[in-house]
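In: just a sequence and a predicted model for now, questions to come.
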Amino acid sequence: MIQYVVECIAFQLVFLMVYDFFLKKETFFQWNRVYLIGSYALSLLLPVIKITALKTSLPEDFIVYPEYLWQQDLPEIVVTEKASNWFLNMPLENRILAIGMCIASLIFGYKLYQLRRLKKEGEIQFFSNYTQVLLEKSTSAFSFFKTIFMGDQIKKEYYESILAHELVHIKQKHTYDLMFFEVMRIINWFNPLVYIYQKRISELHEFIADSQVSKKNKKEQYQILLSQVFQTQNISFINTFFKSSIIKKRIVMLQKSKSKRKNQLKYLVLVPLVLGMLFYTSSAQGTANNSSSDKYQLEEDAKLIEELEKEIKKEIATYGTIEEVMQVMIKETNKLKENEIWSKRTYFKTILLYKLNAKNTKVVFGDDVEQKASKHYLPLPSTPLYERYVKREKAFRVLDRNLDISLRRDEYYLELVSPSSSYPKNFHEFKVKNLKKLSGNEIKLLNTKIDAVFKGGGFEHNLILKDGEKTVKVYRTKNIYRINEEVQEKPFVPFSQLDKVPVFPGCENKEDKRACFNTMMQKHINKNFKYPLKAQELGVQGRVSILLTISKTGEISNIRKRGPHELLEKEAVRIISKLPKMKPGVHKGNNVDVGYSIPISFKLVSGNEVNKKSSGIEIQENTVKLKMDNPPLILVDGIEITKEEMEKIDTDRIESINVLKDKMATEKYGKKGENGVIEITLKK
C-alpha cells in the first residue's frame, strides 16, 4: 500500500514537472486538459501495470538452514476471540486514512451545502441550455454543471461577456474535471499534488473560456473586464469568473500568440516517460538472474572459503569456542533490516560455521523427527547456491507484502510458473484479481486457506495462487533450517527432567506441583490473552510454540517463539512476559535454569460460533448441547458444573471452549477426566 502511494506521488510529480516546464505556456489548451486528466489517471494505473518480460523469475532450488529443537511439555492451549469492531481491526495507517477521508468528505459536503443555500436564496431563471441564479447584493459570477450564478451588481456592459464565458464552461463540461479532482482530494487527502493538479486544471478552464469569448468580443475590452477585482466564492469545484489569483495569468495568456503546430511534438515526451515508468514498476521486484544451475564451487568460491576458514580459526582463538563465534555471527546477521539480503561473504561464513559445529547442532525434519545435523545436510557454499538463495528471497517481493509473514521464507518455497503448467496431483487453487495488490478480504481468505492446506505441518499438498496474469506455486519445505535466531546462551534443564519443578505462585501448598504449574500456566494465558486486531482482520490463526527459560532466581527470560504469523508470535510473547516470578526449579540439589515450552493455538470465532474440537458438542439456539453417552468433567472458569447447567449458558457469553480427551484429560484432572474434560472460559 505504502509503496503504491509513493510510486503514484512520484509519477504525478514527474508529470507535473513536464507540464510546468514544457506545456503550461503553450496555447494548446484542449491538449493540456487531456494531458492533466490523463497523466493523473496514468499515475494511478502505472504502479499496478507490469510488463511480463521484465518480471522476476524464480529458481526451483532453495537453500535450507538449521533451526533448534522445540520441546512440547504441555498439551495445546486454545485461545479464541470474536472479531471486534471493523474499524479497530484496521491497521493504524488505514484508520488515519479513513479519518482523513471522512473529514475531507465533510468539507466537500459543506461546499455543496453552500451552493444549495445560494441557489435557494437567489432568484432562479430557466433557459433552454442552462439555469441562471441571480445572487442578491453580489458581484460573483461562476458556474456549476448547467447552473450559472450571477451577482445582481455586475455592470450591464460586462454581463454578456461573462455569460458567454460561463456558457463555455457548461458546454465543455468543465465541472466534471473539477469534480474528478475533488473526489481524488477526498481519497488522497494526504497528497499535496492532487491540489496542484486541481489548481492547474482550473486555470486551464479559464484559459479555454477566455480564448473562446475573445474571438467574438474585442480583446482589449475583455482584458479591462478581467483587470477588475470582484468578490469570489471559495469553492474549489466551481468555475468562478472573478478569481483574482489568476487574473494576471489570464491576461498574459490572452496576449500570447498562438503556439506553432510543431510545438505539439512536445507531447511525445510522454511516450518515453511512460515506458520508463513501466520499466521501473515491472523490474522493481528484481530481474531474473540466469546463472548456471551448476551446484559445484567455482574457483573464486574455493578462494573465499579458504580465506573465511582462516578468519574463523582466528576468531575461535579469540572467543574460545566455535559456539561463541556462532553467537557473534548470528547477532550481526540479526541486525540486518527485514528487506536486506545477506552478502555472499556472510552467506559463505554462516554455512561454514554450521558445518564446523554440526556435531552440536540439532535439526528437525518435518515436525517430529529429530536428527543430528551433519555435513550431508549442509552443502558446501557456492556462488550458484548463493544466487539461488538471493532469487528465492526476492521471490517474496513479487506477492503482496501482507503475505511476507504468512508465507515465511524459512517454511515455504515459492515458484513462479507458467499459467499453462501442469500442477501436482495434490494441489489447491486460489484465484485473486491481482497477486501484488490483494484486498483485505482476499488476504483474510488466503491466510485461512494456507492454514487449512498446510495444517499440522503437512508437505503433501501444494497451493496454487493465480490472478489473470501470474501463477505462483507454494509448497512447504520439508527440511526447515534456521540460523537467524538467538543461540541459547546458557544450558538449561528441561522441565520434564527436573527433580523439583519451579513453583508457580499459588501452588506452594499443592501436593502435585507439576500439575498445578501447568494448570496455572494455562489460566495465566487465558486471563491475559488478547487476539491481535490486525490478525483478526487478516484472518490469521494457528499454533505458536513458545520456549522460555525460568532462571535460577525464578525470573522469566530468553523467550523464543515459532508460529504461522509474526502478529501471533508477538501476542504469545506478550502473554508469557507477564508471568510472575517463581520459586526456581531444583535439579540434583541445586537451583537451575529450566527450559519450558508450551504451544498456544490461536482460533478465530465469529458470531455464536465456538471452537468445537469434539464432535460431542453442538450449538443449538444459542446454547451448548452435549451429544455424549458418558458425561465428561465440565469446568466453567475453573469451576465444575453439571451438564444441565452448561446447557443453560448463552453462547454469547462464551469466549472459548477447550476439549481434553484420553491421556491429556487424565494427566491434568486425574480420574475425574477419564470421560474427557470440557473447559469453558466466559467473557470478562
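Out: That came through fine. Numbers count the residues shown, from 1 in each chain.
In: C-alpha from now on. contacts and neighbour counts both.
Out: Fine.
In: just checking, Thr131 touches Ile148?
Out: Yes - the pair Thr131 and Ile148 qualifies as a contact (CA atoms under 8 Å) at a distance of 6.2 Å.
In: just checking, Met326 touches Lys355?
Out: No - in this structure, Met326 is not within contact of Lys355 by CA under 8 Å, at 11.2 Å.
In: Thr131 and Ile148: which has the busier surroundings?
Out: The neighbour comparison of Thr131 against Ile148 (other CA atoms under 10 Å) goes to Ile148, with 25 against 17.
In: which SSE is that one in?
Out: Per DSSP states H and E: Ile148 is located in strand 147-151.
In: now do Asn558
Out: Going by DSSP H and E, Asn558 is part of strand 556-562.
In: can you list the buried residues in that strand?
Out: 556, 558-562 (16 or more other CA atoms under 10 Å).
In: now the two most distant members of those residues.
Out: Ile556 and Arg562 (17.7 Å; CA to CA).
In: and here is the other one:
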Amino acid sequence: MEALFIYLIKSSGLIVLFYLAYFLMLRKETFFNSNRWFLLAGLITSVLLPFVFITKIIWIEPTTTPINWSNVTMPNYTPEKTFEDYLPMLTTLTYGIGILLLLGKFAFDFYSLNAVLKGKSIQQQADFKFIDTKENVAPFSYFNTIVYNSALYTASELENILEHEKVHSEQNHTIDVLISRLFCIVFWFNPFIWLYKKAILQNLEFIADSEATKKISDKKAYQITLLKITTHENCVAITNHFYQSLIKKRIVMLNKNQSKKWNSWKYALMLPVLVAFVFLFQIKTIAQEKTNENVSKNVLDVVTTINKNFSDEELKKKAEFFKKEFNCDLVFSEIERNSSNEITGITVNYNGNLYGNGTYKQHSTNTIKDIYIKYEGGKINISDAKIDAKIKNDKRTASSDKTLSIDKEIFINGEKVSQNDMDKLDPNEIERMDVNKKNNQQEIRIVTKKFHKTITENDIYIDGEKADKNELLQLDQNTIDKMDINKKEKTIHITTKNRTYIQEKNMPVPPVPPTPPVMKFNAPVAPAFPKAPKVPKGDPVNGDKKAWKEFEKKMEDYDAKMKKLEPQMEAFDKQMAEFDKQMEPFNKEMEAFDEKMKIFDKQMEEYQSNLDKENK
C-alpha cells in the first residue's frame, strides 16, 4: 500500500502543478480549445508520469574479505504496537470509504439521468437526438442526445440554446465531464482536483458559447438567453447543461478581445517543470557490485591462482584480465604437460610500467605447484606453494588491521567503525549500503533498518537548518557536538562542532520569474446585470395565465434595463483592451524568463551528468 500512496501523492502533485499553470497563466486567454487539451493532457500526464523512471546504476566495489554473519546472535523479541503501526491501515480504510461513497454518488447520478431519458419521445435529426420534455429542467446534452423544454422559451431563445448544446454534442464534451468525475473519485482527498474539474466544465462552456455565437446573428440576444436560463435550478449531473452558476464569467469571455497568438508560448512553461519533476522524483538508483574479474585497483591484494589443471584458454583469460585492469603484460610460455594434460612446467614473464619486469619459472618431473600472481601495494609478485604460508600470513595481517583497501573508512548510522564492527552486523538489519570514492579514498556507509525508521519519522535540523535524511547519513558523528531528540514534536536537532555539514555544490540556481505589473487601475469589472424574473411553473398554455402575464411585463422591464447597459458594456470592452496593453511588458518579461529556463534546463542536465560521472 505504501507504493500506492506514494503514487497518489506524486499524481496529486502533478495535478496541482497543471491547475496552477492554468489558473495563473491561461484561464484569461481565449484559447478555449487549446485550454481544453491542456487540461486533459494534465490529467493524463499526472497518472502516467509517476510510472516513468530514469535508472541510474552505481557500480560498487565487492568486499574482498567475506563478512562472517554467523557470529551474530539474533535477538528474540516482539515489539509493541503503536499508533503509527495502525496508521497505514486507517489511512487505507479512510481512502477506500471515500471512493465507495463517491462511486455510489456516481451511480445515483446515472440512475437520475436514466429516469429523465426513459420513455421520452426522440426526434432524430442528422447526428443528434432531440427530446422535448415537459419537465422543468435546464437544457442539457449527453453525448448526441439533447434535452430541453420548448414551452419555456421563445423560438429565438430555443435556437440559441440548441446551437449551444450542439457544440457540446459535436465535440464530445461529455467525455471530458466523465473523465473529470472519475478523477474526483480517485483523488477525492486532493482539494485541487475539485477546482480542476470546475475549470474543465467552465472551459467547455466557453467553447460552446464561442462556437454558438459564430452561427447566431444577434450576440446580445444570446447573452440575454444566458441570463434567462439562470432562473432554472434543476440540472442533471454528469451532463453538459446550458445553465452554469458562473454566467457572469461567460458573458465577460464572450465580450473579451481574442488573445494574441504569441501568448501561446505559455503552454511551453510546463515542460521544464515536468523535466524538473522527473529529475527530482523519478530517478531510480540501483547499486550493483562488480564481479571478481572487475576488482578495483584500490583493493589491497588481488591474488590469482594458477594450478596444474589450467587450460591454454584459461591462461589466456588471466593474461587479458591483468592487461585490462593493471595494464600489465603477462605472458605464459614454455608450457609442458603430461599425458593427463596437467601442467608440469611453465614460464611466466610480466612487464608493466608501474610494476617492473620479471620472469618466473617452475618446471618439475611431476605437476607444478599452485602459482600465486599477486597485486599488492602497486607491484606484481609471483610465488609458488613454497611461500604459500607467507601469503596467508599477509591476509591475516590485513584482516587484523581491519582494512579492506589502501584507504577506506566505514560508517554505520553515521558513526565511524572498524571492519570488525561491520563483520558483526546482522545482514537482515541492513536497510541501505553506499560505497563512495573521494580522492582515492573509499568510504562505506551503512544504515540499519531501525535507524532508517527513526530518521524517516522525524524532521531533521542540522545547525538550525532543516536537512533531509541523506544529509544526516553523510554527517560524520565525530563532528557532532550535541543532539536533541523530541519524541513529542518528532524532531531531531543536531549541533556540530564546526557548525558545518555537507551540501550540494555547483548546483545551478533557477531564474526568478518576473513580478506581475502594478496596474494603474484595477482589473476591469463587468457591469452588474439586473436579476432576471423567475419563470412561472408549468407552461404558458396550461399554466397560471395571470402569472405568465406578469412574467411578460417583468421581462419587458428586464430587456429595457439590459439595453441601458450597452454603453457600460462598450466601456468595459475598452478597459479590457487597455488592461491587455499594460500586460504586454510583463508578457515580454515572461518570454525572457522562458529563455532563462531553457538555459537552466541545460545546466541541470550538465550538473546531473557530472554527478553520474562522479558516482561511477
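Out: Received, thanks. No experiment lies behind these values; they were computed from the predicted model shown.
In: so what number do they get for TM-score?
Out: Once superposed, the chains reach a TM-score of 0.45 (TM-score structural alignment, normalised by the length of the second structure), with 314 aligned residues with a CA RMSD of 4.3 Å.
In: tell me the helices and strands packed up against the strand holding Ile148 of the first structure.
Out: Using 3 or more CA pairs under 8 Å, 6 or more residues apart in numbering; DSSP states H and E, the elements in contact with strand 147-151 of the first structure are strand 131-135, strand 141-144.
In: distance to Pro272 of the first structure added to those, as TSV?
Out: Below are those laid out as TSV (distance: least, CA to CA, whole Å):
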stretch	distance to Pro272 of the first structure
strand 131-135	45
strand 141-144	37
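In: and among those, the most buried is which?
Out: Mean neighbours per residue, mean count of other CA atoms under 10 Å, is largest over these for strand 141-144, with a mean of 25.
In: other SSEs contacting it?
Out: Strand 141-144 of the first structure packs on strand 147-151, helix 156-171, strand 239-240, going by 3+ CA pairs under 8 Å, 6+ apart.
In: can you list contacts of the helix or strand hosting Ile124 of the first structure?
Out: Per DSSP H and E: Ile124 of the first structure is located in strand 123-126. Strand 123-126 of the first structure is contacted by residues 131-135 when judged by CA atoms under 8 Å, 6 or more residues apart in numbering.
In: try 10 Å
Out: For strand 123-126 of the first structure, contacts defined as CA atoms under 10 Å, 6 or more residues apart in numbering pick out 131-136, 147-150, 152.
In: so which strand or helix has Tyr280 of the first structure?
Out: With DSSP H and E as the test, Tyr280 of the first structure turns up in helix 270-283.
In: buried ones in that helix?
Out: In helix 270-283 of the first structure, counting by 16+ other CA under 10 Å, buried: 274, 277-283.
In: the longest strand anywhere in the first structure to strand 556-562, inter-axis angle?
Out: Counting residues, the longest strand in the first structure under DSSP state E turns out to be strand 594-605. Interaxial angle, strand 594-605 of the first structure versus strand 556-562 (axes from the mean of the first three to the mean of the last three CA atoms, to 10 degrees): 50 degrees.
In: in the stretch 451-600 of the first structure, which spans are helices?
Out: 513-528, 533-538, 566-577 (DSSP state H, counting those that start in this stretch).
In: quick one: buried residues of the first one?
Out: Think helix 513-528 of the first structure. For helix 513-528 of the first structure, by 16+ other CA under 10 Å, it's 513-519, 521-526.
In: for the host helix or strand of Lys105 of the second structure, packing partners?
Out: Using DSSP H and E, Lys105 of the second structure sits in helix 83-117. Other helices and strands packing on helix 83-117 of the second structure, by 3 or more CA pairs under 10 Å, 6 or more residues apart in numbering; DSSP states H and E, are helix 2-21, strand 145-148, helix 173-186.
In: got any residues that touch both of Met326 and Lys355 of the first structure?
Out: Lys349.
In: returning to what we had before: out of the buried residues of helix 270-283 of the first structure, which is nearest to Leu567 of the first structure?
Out: Distances from Leu567 of the first structure to the buried residues of helix 270-283 of the first structure, taken by CA to CA, are shortest for Thr281, at 29.3 Å.
In: how much space between the closest one and Lys603 of the first structure?
Out: Using CA to CA, to the nearest Å, Thr281 of the first structure is found at 38 Å from Lys603 of the first structure.
In: check Arg33 of the first structure too.
Out: For Arg33 of the first structure relative to Lys603 of the first structure (CA to CA), the value is 54 Å.
In: what's the helix or strand for the nearest residue to Glu324 of the first structure once chain neighbours are set aside?
Out: Computed as CA to CA, 6 or more residues apart in numbering, the closest residue to Glu324 of the first structure that is not its neighbour in sequence is Ile316, at 7.8 Å. Counting by DSSP H and E, the element that carries Ile316 of the first structure is helix 299-319.
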